[in-house]
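> I would like the atomic coordinates for the input below:
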Amino acid sequence: MVLPSREEVRRQLVGLARGESEPDAVECWADKAIAVAEADDPSRPAWDDVVWDALVVLSGAALEIAPAVRLHGLLDYAAWLRDFDEGAARGPSRSGPARR
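I've put the predicted structure just below:
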């Protein structure tokens, strides 16, 4: 399964946390990455739980609780970035996909 690199995921998180990226665009990017990973050859060992968990979170970056009212904001995105960095600091994590 092919996943984006940690660097690619971190760029998306930084863009959200700084308010430089549109949540809709990041959510779309994450959804596509998840779809590619799920459709790819499952025998390939390129798995990273830290990346997968971040993609799942990013796939909800643009959720709304009411019309034009986002569920998440800059503080949430900054927390997601912190969580990602903490997970990345723990080192490699390759247990395989957990279906959402």
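> C-alpha only now, for contacts and for neighbours.
Will do.
> buried sites along stretch 2-19?
By 16 or more other C-alpha atoms under 10 Å, the buried positions in stretch 2-19 come out as 2-4, 6, 9-10, 12-17.
> another one to check against the first:
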Amino acid sequence: MSSSERPVHTRVNHATSSDYGPGAGKGGEVLGIAVPELKRRLQQLASGECSAEEVSTWALEIMESDSPELDDEAVWTALDQLSGADLLMSPDTPLHGKKQFEEWLEEFVRKSSPS
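Model prediction:
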């Protein structure tokens, strides 16, 4: 099935299980990237080290995969937020800004930290 024929991703509300393999849970390896990579992207966005457009493009590419790790709530939420980081309220007014990017980072750190 081509990527254009794939159904829209529907989130399943359940906790990540060990069925995904070692490290698939909190703080582990996700989608071939480590959870710290998501944190790094959020930090770069909040600090202005990278553009909202760059982070949005990266997040959308990850979200388009078929990986079962997308069901991890903390990962999906962070990717969803990053994918919309470049949205505009008007042609010259971003919908999200530095304060909100910092809040996303804090939320992700809280949700993805081992209990």
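> still on that earlier bit, between the buried residues of stretch 2-19 of structure 1, which sits nearest Glu27 of structure 1?
Closest approach to Glu27 of structure 1 among the buried residues of stretch 2-19 of structure 1 (C-alpha to C-alpha): Gln12, at 9.5 Å.
> dump the residue contacts of that closest one.
Going by C-alpha atoms under 8 Å, 6 or more residues apart in numbering, Gln12 of structure 1 touches 21, 26.
> so can I have JSON lines of the buried residues of stretch 2-19 of structure 1 showing secondary structure and distance to Ala66 of structure 1?
Below are the buried residues of stretch 2-19 of structure 1 laid out as JSON lines (DSSP: H, G, I helix; E, B strand; the rest coil; distance: C-alpha to C-alpha, whole Å):
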{"residue": "Val2", "secondary structure": "coil", "distance to Ala66 of structure 1": "35"}
{"residue": "Leu3", "secondary structure": "coil", "distance to Ala66 of structure 1": "32"}
{"residue": "Pro4", "secondary structure": "coil", "distance to Ala66 of structure 1": "31"}
{"residue": "Arg6", "secondary structure": "helix", "distance to Ala66 of structure 1": "32"}
{"residue": "Val9", "secondary structure": "helix", "distance to Ala66 of structure 1": "27"}
{"residue": "Arg10", "secondary structure": "helix", "distance to Ala66 of structure 1": "28"}
{"residue": "Gln12", "secondary structure": "helix", "distance to Ala66 of structure 1": "24"}
{"residue": "Leu13", "secondary structure": "helix", "distance to Ala66 of structure 1": "24"}
{"residue": "Val14", "secondary structure": "helix", "distance to Ala66 of structure 1": "25"}
{"residue": "Gly15", "secondary structure": "helix", "distance to Ala66 of structure 1": "24"}
{"residue": "Leu16", "secondary structure": "helix", "distance to Ala66 of structure 1": "20"}
{"residue": "Ala17", "secondary structure": "helix", "distance to Ala66 of structure 1": "22"}
